[in-house]
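Participant: Following is a predicted model, sequence given first.
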Amino acid sequence: MTIAHLTPTSFSSSSVLGGGERYVANVARAVARAATADHVPVDQRIVSLGGERSSVIVEGIRLETLPNDTQRPGPMNAISHHLREALVGADVVHVHQSLTVFGAYATATAASMGIPVVLTDLGGGADENMLAGRGMDLAAAVVSISAYAGALIGSSIMGRHEVILGPVDTETFHPQQADGLRGEGILCVGRILPHKGVDRIVRALPPQLSLTIIGQPYDQPYLDLVKGLARGKDVTFVHDADDEMVRRHYSTSALLVQASTTLDAYGRRVEKPELLGFTPLEAMACGAPVLLAKTASLPELIAGTDAGRLFRDDEELAQALREWAQGTWRPGLSSADVREHVVRTFGLEVAGRRLLEVYQGVLD
């Protein structure tokens, strides 16, 4: 079975280091892991758009870049006249960021070639051709990355619809500290953008706690705002961390805080603040407990466990951090149990098997 993953942007320093891009890379790795374990022959390629055409094989997966043949601004609006050529020989096409101009073009191209299409929304848009125009009816199946994400598009789906949380790369992200030897500082990881709510964490930070913020600054005015709020507090910014550094911080920090919000610091409404929180999942894979906003998909990550705590608003966030500083709140699970929750529920092999079932199902 040959699977082509289509994404407007790839997960790389030359493209975008975001959760949507990491998701596609994780899906390919998860499928490869499950296929190897179950002795299922699978060939995969990830096709994205960018500058000059290129092709390279990484971990047995071909990464192809096609030129963007349109002058429309933004990668989500990009198309490539080479796409049809790149899909020759594919048995299944998985279109990521499917609710974009790119997604509509990729879906129509694959469907016109008679190739079964699987769609996933990663928060990149709300293209009317796919929604009101019923473009999603071209899909043989839709995979949503959380129940929250699925609910947003459920009324536009006529056929098979699966919710598969993850996959999380629990091989890359694993504990580096013995259980109980974590530090005292708290951590925030992710792109520094208004809907991530980093300003909320800084405002709520009590004087007894230190905070490390790791992430690329994609919005300079917002970064300036957050740095202004951080003056006089024990806050460190890291903008150039690789996976190794992030993993080290996940393993040594006392707590990971994610404060994504539907109302950002400028009073703007955010429709899709967190379709799937990769940062908390990676932190928990390294044994870190989490403090999460009761927003979007985030409650699904710790449902039925004592791996962390949820907060509804800024007041509850500040209260939870005060209790953490005073030692009056700690999660009931050990670091090892926090990791086991992620491996068992969101890990590569678990999610990979479910994805393989979807791909095999659209070929039956």
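Facilitator: Happy to help now that I have it.

Participant: from here on, contacts and neighbour counts on C-alpha atoms
Facilitator: OK.

Participant: Let me see the ranges of the strands in the chain.
Facilitator: Taking DSSP state E, the strands of the chain run over residues 2-6, 43-50, 54-58, 61-67, 92-96, 117-120, 141-144, 160-163, 186-189, 211-214, 235-238, 255-258, 290-293, 308-311.

Participant: Relative to V362, which of those strands is closest?
Facilitator: Evaluated with CA to CA, those place strand 141-144 nearest to V362, the distance being 7.0 Å.

Participant: ok now stretch 25-44, how far from the chain's centre?
Facilitator: In this view, stretch 25-44 has its centroid 19 Å away from the chain centroid, taken as CA atoms, centre = their mean, to the nearest Å.

Participant: Pasting the second one now:
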Amino acid sequence: MFTSVVHVTPAVFGDYGLIGGAERYVHSIAKSIGHNRNIRQSVLGFSDRPGIRQQLGGIDLHVVPTDSFSHNRMDWYGGKVWEALDGHDLVHVHQPFTRCGEVALLAAAQQGKIIVATDLGGGMPPRDGQDHPVGLAHRIVAISEFSAEMLGHLKSIPIDVISGPVDDAFLEPPVIGDKRGALFVGRLLPHKGVDRLIKAAPPELDVTIAGETHDLDYMAHLNALARNKRVTFVEAPSTATVRELYIGAAVHVAPSVVFDYRGGFHPNSELMGLTTIEAMCCGTPVAVANTCSLPAMIDPAVGEVFDDEAALADILARVQSGEWSRRYAPATVRDYALARFAPAVVADRLMDSYRKAEEAAR
């Protein structure tokens, strides 16, 4: 029976890495497994700073210097990955289609480890028939049905669909007051479709955009669209601030696109929609674009799917009138999310997947 797991990711979550959904996901599943389980865990990532090793919530956080200073952070990796895997039974490779993931897969296979892989949107899966180190994995954990479909041609590797978990920070029962306005939480990048939210919003509706700026031209575009509207930007909010924003919003909007306003193509722009899950756990109903994984994340009892800006504008008009909040009960929204995405629920399913990978590795 395996007793130790190392999660390998190009960048860890937080000060030594990136503040993004993929990075938060790795940290969240490690924490969920750590609850009441006798499993030693480590999260391994890479940085351009000197290496660190520290305990973070009972998890060994190991950040090592990169040997590859690619402009693409997802391609950072280091030769010490071989050394860092030593002493662990199971290697969970996150972002397997990046250079970092490929190196980790090869190193884990060379050392005879149990290997599980999860695609979090970094890089593109291989085409049908194309050789790739992901074929060395004993099992794949897909974070949505959409993600599993993208990997369906990897027929030799069993795939389990496990969405979530939500981070512990969003589990405490919220004190629900007057919920107002529309909220977006996430990175400010063209494929997130925030421009669609601003354009669809009635001039009198409060709209809050919370996240890190990753594209200055896109940010300038958003600011131009926000003129003469009640739009507030919250740059790089803390987790506590994000939670309060979720609780106070009448709706959380996920307006992601496959084709952005510049014509850029993003076929896997939303593999799971973590902020949608977080919002629901805080009792906030959601409006999600009919894009990638998002429609499958919700149910008619907790929100709506929209096809275009006109449909989003209709939703936001109902938010402004109060009709939206009268339709969706915060307790129903929260119960729906916790039943599917709570850490204990996700950890049980993930441990089952790990055990199956262990059997395949024998």
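Facilitator: Looks like it came in fine. Since the structure is predicted, the reported quantities are computational estimates derived from the model, not experimental observations.

Participant: can you redo the strands of the first structure as JSON lines with distance to S335 of the first structure and mean neighbour count?
Facilitator: Below are those laid out as JSON lines (distance: least, CA to CA, whole Å; neighbours: other CA atoms under 10 Å):
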{"stretch": "strand 2-6", "distance to S335 of the first structure": "34", "mean neighbour count": "22"}
{"stretch": "strand 43-50", "distance to S335 of the first structure": "34", "mean neighbour count": "22"}
{"stretch": "strand 54-58", "distance to S335 of the first structure": "32", "mean neighbour count": "11"}
{"stretch": "strand 61-67", "distance to S335 of the first structure": "33", "mean neighbour count": "19"}
{"stretch": "strand 92-96", "distance to S335 of the first structure": "33", "mean neighbour count": "26"}
{"stretch": "strand 117-120", "distance to S335 of the first structure": "32", "mean neighbour count": "24"}
{"stretch": "strand 141-144", "distance to S335 of the first structure": "28", "mean neighbour count": "24"}
{"stretch": "strand 160-163", "distance to S335 of the first structure": "27", "mean neighbour count": "16"}
{"stretch": "strand 186-189", "distance to S335 of the first structure": "15", "mean neighbour count": "25"}
{"stretch": "strand 211-214", "distance to S335 of the first structure": "20", "mean neighbour count": "21"}
{"stretch": "strand 235-238", "distance to S335 of the first structure": "24", "mean neighbour count": "15"}
{"stretch": "strand 255-258", "distance to S335 of the first structure": "11", "mean neighbour count": "27"}
{"stretch": "strand 290-293", "distance to S335 of the first structure": "11", "mean neighbour count": "24"}
{"stretch": "strand 308-311", "distance to S335 of the first structure": "11", "mean neighbour count": "21"}
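
Participant: Kindly reformat those strands as a markdown table containing distance to V27 of the first structure.
Facilitator: Converted to a markdown table, the strands of the first structure look like this (distance: least, CA to CA, whole Å):
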| stretch | distance to V27 of the first structure |
| --- | --- |
| strand 2-6 | 9 |
| strand 43-50 | 10 |
| strand 54-58 | 14 |
| strand 61-67 | 11 |
| strand 92-96 | 10 |
| strand 117-120 | 11 |
| strand 141-144 | 11 |
| strand 160-163 | 14 |
| strand 186-189 | 21 |
| strand 211-214 | 24 |
| strand 235-238 | 27 |
| strand 255-258 | 23 |
| strand 290-293 | 24 |
| strand 308-311 | 26 |
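
Participant: Buried residues in stretch 301-316 of the second structure, which are they?
Facilitator: Within stretch 301-316 of the second structure, the residues that count as buried by 16 or more other CA atoms under 10 Å are 302-306, 309, 312-313, 315-316.

Participant: same deal with stretch 212-220 of the second structure?
Facilitator: Of the residues in stretch 212-220 of the second structure, 212-213, 218-219 count as buried by neighbour count, 16+ other CA under 10 Å.

Participant: now stretch 185-203 of the second structure
Facilitator: For stretch 185-203 of the second structure, the neighbour count (16+ other CA under 10 Å) marks 185-202 as buried.

Participant: Give the aligned range of it in the first structure.
Facilitator: Counting by TM-score structural alignment, stretch 185-203 of the second structure pairs with residues 189-207 of the first structure.

Participant: picking up where we left off before, of all the strands of the first structure, which lies closest to G361 of the first structure?
Facilitator: G361 of the first structure lies closest, by CA to CA, to one member of these: strand 141-144, at 8.8 Å.

Participant: check contacts around the equivalent of P167 of the first structure over in the second structure.
Facilitator: Mapped onto the second structure by TM-score structural alignment, P167 of the first structure lines up with P165. Residues near P165 of the second structure by CA atoms under 8 Å, 6 or more residues apart in numbering: 25, 28-29, 32, 341-343, 346.

Participant: just to revisit the earlier point, ends of the match of stretch 185-203 of the second structure, how far apart?
Facilitator: Start-to-end span of stretch 189-207 of the first structure (CA to CA, to the nearest Å) is 20 Å.
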